[in-house]
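Asker: Predicted structure and sequence below. I'll ask about it afterward.
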Amino acid sequence: MIEDMLRTPAAVQDAERHTAHNYHPLPVVISSAEGAWVTDVDGKRYLDCLAGYSALNFGHRHPTLIAAAHAQLDKLTLTSRAFIHDQFADFCRELAALCGKDLVLPMNTGAEAVETGIKVARKWGYQVKGVPAGQANIVVAEGNFHGRTTTIVSFSTDSDARADFGPYTPGFRIVPYGDLDALTEAIDEHTVAVLLEPIQGEQGVVVPPEDYLPGVRRLCTERNVLFIADEIQSGLGRTGTTFACEQEGVVPDMYLLGKALGGGIVPVSAVAADSDVLGVLQPGQHGSTFGGNPLACAVATEVVRLLATGEFQRRSAELGERLQAGLRDLIGKGLVEVRGRGLWAGLDIDPALMSGREACERLMERGVLAKDTHGSTIRLAPPLVITEEEIDHAVAQVAAVLAG
């Protein structure tokens, strides 16, 4: 902690006084935002290179999305799924088309989407594959981050996320990420799904070997196992394609989506799969009071339409090359390794220089917001509306921090 840098404002102290300390935020108090920039209570502007962990792929207050929210607020915000509202069909139809799947099941948070995927996979295993009752298992990867519910942390390998929250939910097998041989050995006749992030975000934007996802797809097909892709952070344009799986020419059986689907305005998540998978659910077996509500659907439909143009995927691919090249030039100048795809990068800083937290504090002082993870690693994930000049500015600030 650098004392002169961190004269914590009163608003930060007040927030910490009345809030459970489940986060350790940087000491900045944001009051307004637009595009790729946020402004704090003192009027200082910052380039947002976290984008709400990809929830703000389209930037802060995208005018099309804000207009959709305003229009819907004047009409209808909630009915519950006990009734059908006039925004529901468009959202489900257009998202299903974007995913190339038959059906969509809307929820709210990413963790809810993951929980939904787990339940659907197990039910599919019992009803379709013929797994004996109570024997279904799902194979997951070390270093995963799929959320923080008690079931999900049961198969986490992050001690901070998992420790002291037991007893844990059984039914999961953990194998090294990127290791096809280990995955092959873990699958048996009772395996119903392989649940993976195409790129592990929380772990530090870890990209698997080129043959990994295609190998997972082949293996799941051969063994009659569902391939579930958690694209909650990696999907919806972040990596330069609509889904990160597309980078490897892979189509999973089920997409888990969230974050950017709500346009940075409302929490929206969804599970997308074909009818032979999602069709196993019947009324009363799964649901959500707020899932698929009119406000969420109105905003998320516009998100899908923005993605349908391909503009944001192209921006991420083209500008991502600039970001990745600029960061790679810093290897050996304070950076040990750079990983990433599109506008998403994990930077391993030489631990002899500073921790990831200290780097983010120094970047904050220079007007760039980022997030650390796992020691000396930081992540950059700017909104897809960022410009070339803003990318160059962010890279320059990283270089300045590394140079001391």
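Answerer: Great, that's in hand.
Asker: Please make it C-alpha for all contacts and neighbour counts, starting now.
Answerer: Noted.
Asker: Residue 34: how many residues sit nearby?
Answerer: Using other C-alpha atoms under 10 Å, residue 34 has 13 neighbouring residues.
Asker: Could you check how far stretch 324-331 is from the centre of its chain?
Answerer: Centroid separation for stretch 324-331 versus its chain: 24 Å, with C-alpha atoms, centre = their mean, to the nearest Å.
Asker: Check which residues of it are buried.
Answerer: 324, 326-328, 330-331 (16 or more other C-alpha atoms under 10 Å).
Asker: Kindly reformat those residues as a markdown table and extend each row with distance to residue 37.
Answerer: Below are those laid out as a markdown table (distance: C-alpha to C-alpha, whole Å):
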| residue | distance to residue 37 |
| --- | --- |
| 324 | 21 |
| 326 | 20 |
| 327 | 21 |
| 328 | 24 |
| 330 | 24 |
| 331 | 27 |
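Asker: out of these, which one sits closest to residue 235?
Answerer: residue 324 (18.3 Å; C-alpha to C-alpha).
Asker: show me what contacts that closest one?
Answerer: Neighbouring residues of residue 324 by C-alpha atoms under 8 Å, 6 or more residues apart in numbering: 338, 340-343, 345.
Asker: and the stretch of helix or strand it belongs to, which residues are buried?
Answerer: Using DSSP states H and E, residue 324 maps to helix 311-328. Counting neighbours by 16+ other C-alpha under 10 Å, one finds that the buried residues in helix 311-328 are 312-317, 319-324, 326-328.
Asker: just checking, next helix/strand downstream of that helix?
Answerer: strand 335-340.
Asker: Could I get the buried residue list for whatever helix or strand comes next after that following strand?
Answerer: Downstream of strand 335-340, the first helix or strand assigned by DSSP H and E is strand 345-349. Residues of strand 345-349 classed as buried by neighbour count (16+ other C-alpha under 10 Å): 345-349.
Asker: okay, now the one to match up with it:
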Amino acid sequence: MPSRLAERLAQHTPGAHAKKTFFVNSGAEAVENAVKIARAHTGRRVVAALDHAFHGRTSLTMAMNHRVAPYGTSFGPFAPDVQRVPNSYPIRDGLTGAQAAARTIEYLEQRIGTADLAAIIAEPIQGEGGFVVPADGYPPALQEWATQNGVVFIADEIQAGLGRTGTWFASEFFNLVPDLVLTAKGIADGLPLAGITGRAEIMDSAHPGGLGGTFGGNPVSIAAAHAVLDLLETGAPFAQAARIERTLTDGLQSLAQKHVVIGYIRGYGAMIAFELLEPGTTIPLAGLASQIAAHAAKRGVLLLTAGSYGNVIRFLPSLAVTNEQIEVALEVIGEALAAYNVA
């Protein structure tokens, strides 16, 4: 039942406050409805998204993405009242979480202003942006500022949530308690379902009939989501994610000792990435990631490239992937680096 699933999401999302959930079909639809709810609650219009973010391919979410190409190319004009602000990207900015938060907050206050700001939306660990993990202290500092200024803080957990990082939600790594939490992707194991779970007083802000949809929360998807939560509640997927993290990071660190272009390994659980950099610098090594992926594809290994500079290889495997399969992928990556004469 949808009501029981809402109760379970309220139990497992961060925070002990009263919560409500609205079910829709996709991640982008969850983002759009979260923005509607935040605007209704605050009476304000502007939404702030972080640099290197990705939130979807609909009209509104295209405007929220960091990269225009390929997601927004030829599809404009884009929705107004969306502003992008600096994020925390430790390998690039060299800032502590407090310093990065101060920079973001200064931008919010000076370039946008609190009078018109309805919401800040953030992926606790950015997905398409290259699995960017913010410096410790950054997300809760933004949350604290948002609360003090009546701004709704939205955590886009569509990719990182529900076991992917070895916890229920990636927000937990940062002691972050968002006002609204967005779920999709793995919530129904591939069936169309997404949710907005948030503080009851915020969720109640939309007027009757303002939120809705023909197929949101359909019974088959709801049943699948209950099965997913049943499995997560055993704790087994979290253990699998931890195993994958150990195997991947150990293997990548070994590769990095041989190939100095592997400049930055990051992530949690089954959400791990490495960034390719000019040796001894933080300059993105453009083009090599796609070459590695092309080489791997010829060997039967499918890799995802990512990052705003196209220099990241990301691993987003099934939690059922074996250590042996991971070792094969790492071996193929090593072959690719050697084939392109990369030290």
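Answerer: Perfect, thanks for sending it. Because the structure is predicted, anything quoted here is derived from the model rather than measured.
Asker: circling back: in the second structure, which residue range corresponds to the helix holding residue 324 of the first structure?
Answerer: On the second structure, the counterpart of helix 311-328 of the first structure by TM-score structural alignment is residues 236-253.
Asker: about what we covered before: between the buried residues of strand 345-349 of the first structure, which is nearest residue 241 of the first structure?
Answerer: Nearest to residue 241 of the first structure among those is residue 345, at 15.3 Å by C-alpha to C-alpha.
Asker: out of the contacts of residue 324 of the first structure, who's nearest residue 253 of the first structure?
Answerer: Of the contacts of residue 324 of the first structure, the one sitting nearest to residue 253 of the first structure (C-alpha to C-alpha) turns out to be residue 341, at 22.5 Å.
Asker: Count the neighbours of the equivalent of the closest one over in the second structure for me.
Answerer: Alignment note (TM-score structural alignment): residue 341 of the first structure maps to residue 268 of the second structure. Using other C-alpha under 10 Å, residue 268 of the second structure has 23 other residues around it.
Asker: With the one 10 residues further on instead?
Answerer: Burial of residue 278 of the second structure is recorded as 14 neighbouring residues (other C-alpha under 10 Å).
Asker: what residues are up against the closest residue to it other than its chain neighbours?
Answerer: Of all residues not flanking residue 278 of the second structure in the chain, residue 285 sits nearest, at 5.5 Å (C-alpha to C-alpha, 6 or more residues apart in numbering). With contact set as C-alpha under 8 Å, 6+ apart, residue 285 of the second structure has these partners: 261, 276-278, 311.
Asker: quick one: residue 19 of the second structure and residue 13 of the second structure, what's the gap?
Answerer: Remark: distance between residue 19 of the second structure and residue 13 of the second structure (C-alpha to C-alpha, to the nearest Å) = 9 Å.
Asker: what's the overlap in contacts for those two?
Answerer: Shared contacts of residue 19 of the second structure and residue 13, defined by C-alpha under 8 Å, 6+ apart, comprise residue 197.
Asker: Residue 18 of the second structure: how many residues sit nearby?
Answerer: So residue 18 of the second structure, with other C-alpha under 10 Å, has 11 neighbours.
Asker: now swap in residue 90 of the second structure and tell me
Answerer: Neighbour count of residue 90 of the second structure, defined by other C-alpha under 10 Å: 16.
Asker: likewise residue 283 of the first structure?
Answerer: By the measure other C-alpha under 10 Å, the count of residues near residue 283 of the first structure is 6.
Asker: now for it: what does it line up with in the second structure?
Answerer: In the second structure, residue 283 of the first structure lands on residue 208 (TM-score structural alignment).
Asker: Same check on residue 199 of the first structure?
Answerer: If you follow residue 199 of the first structure across to the second structure using TM-score structural alignment, you land on residue 125.
Asker: So its match, which state does it fall into?
Answerer: Using DSSP: H, G, I helix; E, B strand; the rest coil, the three-state assignment for residue 125 of the second structure comes out as coil.
Asker: I figured it hits residue 170, correct?
Answerer: Yes - look at residue 125 of the second structure against residue 170 with C-alpha atoms under 8 Å: they come within range, at 6.8 Å.
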